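Chemist: everything below, folded, please.
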Amino acid sequence: MRKTSLSLEVLAHRAFDFFWHETHPSTGLTKDRAKNIGAADRYTVASVAATGYALAALPIGVGRGWVSAASAEQRALLTLRFLSQELPHHHGFFYHFIDWRDGKRVWSCELSSIDSTLLFLGALAAGRFFGGECAERADALVARTDWPWMQNNGAAPSMGWKPESGFIPARWSGYTEASYLYLLALGVPTHPLPQSSWDALTFTETPAVPAFWAQMTPGYVNLKGLKDRQGRDWWGIFQRSHEANAAFCAKNAERFVTYRDGVWGITACDQPPPVGYGAQSPRDGDHDGTVAPTAAMAGALFVPELTKKALASLQRRFGEKITGRYGLSNALNADKNWFDTDVIGIDLGMALLAWENSKTGLLWKLVGEHPYLKQGLSTAGFTKAGTTRDPA
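Modeler: Sure, this is the predicted structure:
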């Protein structure tokens, strides 16, 4: 087996390539996943979340010289026009999974509050970067969302809605990846979430959770050195989550082959058959040796040396088994001799944004400083540690 060693920049470039090449040329919708190793796939399912990350990837591609500004702006316009004019929505929210050729709902999936928000954040990133019609369409797309409707008479928003059965009973009521949802929804100009919804959001100091919980929000918003009205340090829990993930894998390296030589990254990702996609956590009884290379890569903001060590180890140990056209495959489990051949859009997106922010802070400048996010941060009472802010 030939050994490979791709730098973080090359891995980021290949992640960008996924978003550039796996986006439909007529709709601008981006596949949920694609084949990374072997023959090209025939997948036709897009996700609105992956489409959001594709929009956010465009400014990175331009800045890095991976695509021309004119081509990237044309792609952004194509996507934003389809989203605003053609893609079915309800109260401003979109279905989670859609056919990339025409935007039709697939798999009887839910109208997703969390995945729609990932789309919105990517749209705002592209809008701020390109300006003009892109900015107008992105801002209008986000402004039309009706967040009190998604609350469905509760303090926390529902996870989604289906036309056949109504609202999903589960809500975004505690510490998960959903802090970015609140920070945007609190700041939209027309139908925002009320301040009380943020104040009711529960918080945990326990970092033994899937890595992606600590990776989606900092892709767009820099909360370092800030605390909210309740004095909660969100950046701190993100930091500790990464440290705990790596430490847990190191502690269990004798029992699990996968975790040896500095490999870590327990998160939501593809799992060995027959499970399929699922989430694991760095705690006893909730893991089986499966890791996602993108989870380690997205740790570049918090544990850069542990990120470099994990990615170098993965490539040295497994080489072509996990390396393909879009970088490292979504997941692997050496204990079960299982190596994924796909990549997943949202995971590549988290990794790409984290890497770029660790270098330039680009997405923080584009999205974190957007008026909607600035209002959301104000409503949640975020201030520098040691200062106070009156309730918004």
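Chemist: from here on, just use CA atoms for contacts and neighbour counts.
Modeler: Fine.
Chemist: over to Gly127. Which of the three states is it?
Modeler: helix (DSSP: H, G, I helix; E, B strand; the rest coil).
Chemist: and for it, nearest residue in space, chain neighbours not counted?
Modeler: The spatially closest residue to Gly127, leaving aside those adjacent along the chain, is Ala135, at 3.7 Å (CA to CA, 6 or more residues apart in numbering).
Chemist: so the one you found sits right up against Ala126, yeah?
Modeler: Yes - using CA atoms under 8 Å, Ala135 is in contact with Ala126, at 7.3 Å.
Chemist: more neighbours, the two?
Modeler: Ala126 (31 against 20; other CA atoms under 10 Å).
Chemist: break down the stretch 51-200 of the chain into its helices, ranges please.
Modeler: For the stretch 51-200 of the chain, applying DSSP state H, counting those that start in this stretch gives helices covering 69-85, 113-130, 132-143, 147-151, 179-185, 195-199.
Chemist: tell me the most buried of the ones you listed?
Modeler: helix 113-130 (a mean of 26; mean count of other CA atoms under 10 Å).
Chemist: to compare with the earlier structure, here is another sequence to fold:
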Amino acid sequence: MHLKFDPAYPAEVAQADDDILLEQVQHASFAYFWHGAHPKSGLARDRSGRTADPANDLVAIGGSGFAFMAILVAVERDWISHRQARERVNIMLSALEHTQRYRGVFPHFINGNDGSTVPFSRLDDGSDLVETSFLIQGLVCVRQYFNSASAEDLAIRERINRIWRDVQWNSHVKPGRNVLYWHHSPKYRFARNVPIQGWNEALVTYVLAACSEEYGIQSDTYHDGFARNGVFLNGRDYYGVKLPLGADYGGPLFFAHYSFCGLDPRGLSDQYADYWEQNQNHSRINYLHSVHNPHDYKGYGANCWGLTSSHGPKGYLASSPASDFGVIAPTAALSSMPYTPRESMQALRHFLSLPKGKMTGRFGFVDAFSPATEWYARTYLAIDQGPIIAMIENHRSGLLWKLFMSAPEIKHALLKLGFQSPHMENPGNQITAEPLRQFI
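Modeler: Next up is the predicted model:
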């Protein structure tokens, strides 16, 4: 199957089949990671242009985790063959094996040519635990997908296990503080000083950190650190919808996407929340904010919504109902497809009706736009393109949720941290609280 992203005119869009449109949008976003990948490493460029590649070698580690997931979707959708997928995955793994790491933890950005660290900022010139966790999330899915007894698949699994096993998650615990820290610098150590706590995009970081026997964390680091023993609880109503966790109005929508490209929120719960309810309500609040439109922004409404981090007219920004700059990011509504399918499809159809030469390009929808000022980004971001593919696929088939949650280490970690999930209830695969050395 070879689909070309070619948005129809509004009258035709109104008659198009939902599944065809979803396929087109996924396929167009996949092209970012396939045709738009870094030419040597095969990893994901941090950003790219609507009509041309950037003149640099900047690769995003978290975005590359989403690239691995996108490749699996492409195989299942017959856009590429298993052989093509294996070839690209092996190129990407070779690049990762030669990437500069810090106690096994990857930096935020690397140079795609040689794997050297590209500092994110002056104090952030070393390891980034959250970006590393998004990478490992994708690698876990790849390992579970290539599960045959062939020598090729066995080699892929072994390479992934070595990369995963070498991550020293506990090296990001500052002495005397029972919480994971986002950044560590070989020169400035913890000077960046950002604890990974409160409700945000990093739940999967704690789950993966609990997997490792040698370099892992104990359950109290999750409860004391991330959950802060319940301090991240919310429980208030916004636009008539109760929000279990997090900041007022829920924060940017990527909180409901990044960790949940792999973690299946359906039936996932612990002592703090039901995570399906959390993400569904967060998405609905974000949608209702545009419907109510308290700032009276032109163009907002039931078919034009979605606030998250994205490019903006004056640079990168983090949008949410509590911090609304009038900039809509298509990834916000599209990646919420599992949570708000009707509202997300309304937005998709509306985005397709906007000016082709501005709203779309070689990789589908541009990163963001402002209805009020008629500004359109000329760029794409890996961390926005990736969740579009992954979350729409989880809505359509549950593919990535099934793969990630099938890993024995993930089930063990969730049990260790006090979670419940239907994926942990398979009688044929009982999980105990004992270390699973054989899997790692």
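Chemist: follow-up on the earlier one: the second structure: which residue goes with the residue nearest to Gly127 of the first structure?
Modeler: With TM-score structural alignment as the criterion, Ala135 of the first structure lines up with Arg157 in the second structure.
Chemist: that older thread, could I get the helices of the stretch 51-200 of the first structure as CSV with distance to His287 of the first structure?
Modeler: Converted to CSV, the helices of the stretch 51-200 of the first structure look like this (distance: least, CA to CA, whole Å):
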stretch, distance to His287 of the first structure
helix 69-85, 38
helix 113-130, 25
helix 132-143, 37
helix 147-151, 33
helix 179-185, 25
helix 195-199, 31
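Chemist: between these, which one is closest to Lys365 of the first structure.
Modeler: Closest approach to Lys365 of the first structure among the helices of the stretch 51-200 of the first structure (CA to CA): helix 113-130, 8.9 Å.
Chemist: distance from that closest one to the middle of the chain?
Modeler: Taking CA atoms, centre = their mean, to the nearest Å, the mean C-alpha location of helix 113-130 of the first structure is offset from the chain mean by 11 Å.
Chemist: cool, and stretch 151-161 of the second structure?
Modeler: 24 Å.
Chemist: again with stretch 61-68 of the second structure
Modeler: 8 Å.
Chemist: skipping adjacent residues, who's closest to Leu417 of the second structure in space?
Modeler: Closest to Leu417 of the second structure by CA to CA, 6+ apart is Ser219, at 4.9 Å.
Chemist: I'd say the one you found and Leu414 touch.
Modeler: No - if you go by CA under 8 Å, Ser219 of the second structure and Leu414 don't touch, sitting 9.6 Å apart.
Chemist: sec struct for Glu254 of the first structure, please.
Modeler: Relying on three-state DSSP, one would call Glu254 of the first structure coil.
Chemist: all helices of the stretch 301-440 of the second structure, in order?
Modeler: 330-334, 341-352, 356-359, 382-396, 399-405, 408-417.
Chemist: out of those helices, which gets nearest to Gly115 of the second structure?
Modeler: Nearest of the helices of the stretch 301-440 of the second structure (CA to CA): helix 382-396, 17.8 Å.
Chemist: what span of the first structure is that closest one aligned with?
Modeler: Counting by TM-score structural alignment, helix 382-396 of the second structure sits on residues 345-359 of the first structure.
Chemist: ok, average deviation of that stretch from the second structure?
Modeler: With mean CA distance after the TM-score superposition for the first structure, stretch 345-359 of the first structure departs from the second structure by a mean of 0.8 Å once superposed.
Chemist: that stretch: how far from the chain's middle?
Modeler: 8 Å.
Chemist: contacts for that stretch?
Modeler: 8, 12, 15-16, 18-19, 30-33, 49-50, 53-54, 56-57, 60, 215-216, 218-220, 269, 294-295, 297-301, 330, 362-364 (CA atoms under 8 Å, 6 or more residues apart in numbering).
Chemist: cutoff 7 Å now
Modeler: By CA atoms under 7 Å, 6 or more residues apart in numbering, the residues outside stretch 345-359 of the first structure that reach it are 12, 15, 32-33, 49-50, 53, 215-216, 219, 294-295, 297-298, 300-301, 362-363.
Chemist: now do the contacts for the equivalent of Asp324 of the second structure over in the first structure.
Modeler: Alignment note (TM-score structural alignment): Asp324 of the second structure maps to His287 of the first structure. Contact analysis of His287 of the first structure by CA under 7 Å, 6+ apart lists 280-281.
Chemist: repeat for the one 10 residues further on
Modeler: Under the criterion of CA under 7 Å, 6+ apart, the neighbours of Met297 of the first structure are 307, 351.
Chemist: how about a cut-off of 10 Å?
Modeler: 8, 11-12, 265, 303-304, 306-308, 310-311, 347-348, 350-352, 354-355 (CA atoms under 10 Å, 6 or more residues apart in numbering).
Chemist: picking that back up, and the residue nearest to Leu417 of the second structure, what's its match in the first structure?
Modeler: Aligned partner of Ser219 of the second structure by TM-score structural alignment: Gln195.
Chemist: and Gly364 of the second structure, by the same measure?
Modeler: With TM-score structural alignment as the criterion, Gly364 of the second structure matches Gly327.
Chemist: quick revisit: what do Ser219 and Leu414 of the second structure both touch?
Modeler: Shared contacts of Ser219 of the second structure and Leu414, counting by CA under 10 Å, 6+ apart, come down to 206-207, 210.
Chemist: quick check, nearest of those residues to Arg177 of the second structure?
Modeler: Nearest to Arg177 of the second structure among these: Tyr206, at 15.1 Å, using CA to CA.
Chemist: pretty sure the closest one contacts Gly216?
Modeler: Yes - counting by CA atoms under 10 Å, Tyr206 of the second structure does reach Gly216; the two are 9.3 Å apart.
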